[in-house]
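Novice: Take a look and give me a structure for this.
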Amino acid sequence: MKHLYIKQKVFSISGKFTVKDEQERDVYYVEGSFMRIPKTFSILNDTRHEVALITKKTFSFLPKFFVEAGGREVITIKKEFSFFKARYTIDAAGIEVQGNWWDMDFQIIQQGQVVGKVSKEWFTWGDSYKVQILNEEMETIVFALVIAIDCVKADQAAASSASI
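Specialist: Take a look at the predicted model:
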């Protein structure tokens, strides 16, 4: 089992942050595009090679995010039409999310087996999450899904504050 710790910088305009392991070594780098359409987030490994890419679809009635890993699209997160509460669906081949993903407290399940767990770290400056990778073959997919869900949440928060 592997643990990753995501600590986002509160005042980062471009969306850049690092992900650390148990020994506090940088293992992933997440870099968001700044002032570019479509909005993207690149996930780089410790040698700065891109392992996943998250893209927000532009010119869509409802927000939709795509996650690519290994050169192929593996996850789609899309907002469903609803009047009161924001609802999203996650479409990923053989992957299911159970729990409260809006509060970053959930499990990622593949074919009945838990492959990852996510929990929010409380009493920290900025958003901090602990990601447990239970199946290391799924590390990139699990980690990319967590970042994509966080992008969806940030997009929803930005949309809500813009409508006030």
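Novice: From here on, just use CA atoms for contacts and neighbour counts.
Specialist: OK.
Novice: Okay, the residue lying closest to residue 111 once chain neighbours are set aside and residue 68: tell me how far apart.
Specialist: Excluding the flanking residues, the one nearest residue 111 by Cα to Cα, 6 or more residues apart in numbering is residue 94, at 6.1 Å. The gap separating residue 94 from residue 68 is 15 Å, by Cα to Cα, to the nearest Å.
Novice: Before we compare anything, build this one as well:
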Amino acid sequence: MSTILSINNKLLSFRGRMSIGDENGEQLYDATGQFALFNPTWILRKRNQQIATVKRKMWPFWSLMWDIHSSIGDFQVKRKLFSWSRIYYVIGGKYDGAIIEGNFWDLKFSVTHQKKTIASAKGKILSIRDTHSIEVYDDESDSEIFTTIMMVVLQLDRRDESNNSE
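Specialist: Below you'll find the predicted structure:
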């Protein structure tokens, strides 16, 4: 049985906040950015219990990487540069080799590991906030946590990119 998650990026929040809920609108996860001038650490919680931290690596400058420390293990996420669509690779941890691939308009994403689709996401074209519905196909709780972490990384990457273009 699959699980449907929904992530909302509250654009007007001072520090930044993302909430991830189920299909009934009940909040399951909450991601908040700690105040920092350049590179905040984001904390992902489930029912007020910290399950992960996400921080963009400032070095090396020629690639986009994030360090993740989580309840399912530590790993890195690297974005492939010079691609028409967003492609991310997971390095290390339980999901080593996982690929997260989006479409040109950043509205759809799929998360695959060992040729198995773990989750897919669809965004809404016209909405006041960034909202994505995520269907997690794998029943394992680690897959839900991993997918949630990856969606936070994707949202942070989009936010950084839009801030840099302004």
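Novice: TM value for the aligned chains?
Specialist: The TM-score (TM-score structural alignment, normalised by the length of structure 1) is 0.83; 158 aligned residues with a Cα RMSD of 2.5 Å.
Novice: sorry, back to before: the residue nearest to residue 111 of structure 1 reaches residue 110, doesn't it?
Specialist: Yes. With contact defined as Cα atoms under 8 Å, residue 94 of structure 1 counts as touching residue 110 (5.5 Å).
Novice: Looking at these two, which one has more neighbours?
Specialist: Set residue 94 of structure 1 next to residue 110 and count neighbours by other Cα atoms under 10 Å: residue 110 wins out with 17 against 9.
Novice: mind checking what the more buried one lines up with in structure 2?
Specialist: Counting by TM-score structural alignment, residue 110 of structure 1 corresponds to residue 113 in structure 2.
Novice: Check the burial of the residue lying closest to its match once chain neighbours are set aside by counting its neighbours.
Specialist: Nearest residue to residue 113 of structure 2 in three dimensions, chain neighbours excluded: residue 98, at 4.3 Å (Cα to Cα, 6+ apart). Other residues lying near residue 98 of structure 2 total 21 when counted by other Cα under 10 Å.
Novice: which residue lines up with residue 98 of structure 2 in structure 1?
Specialist: Aligned against structure 1 by TM-score structural alignment, residue 98 of structure 2 finds its counterpart in residue 95.
Novice: Report the contact partners of that match.
Specialist: Residue 95 of structure 1 is in contact with 108-111, counting by Cα atoms under 8 Å, 6 or more residues apart in numbering.
Novice: which of these still touch in structure 2?
Specialist: Checking these against structure 2 (both residues aligned by TM-score structural alignment, their matches' Cα atoms under 8 Å), the contacts still present are 108-111.
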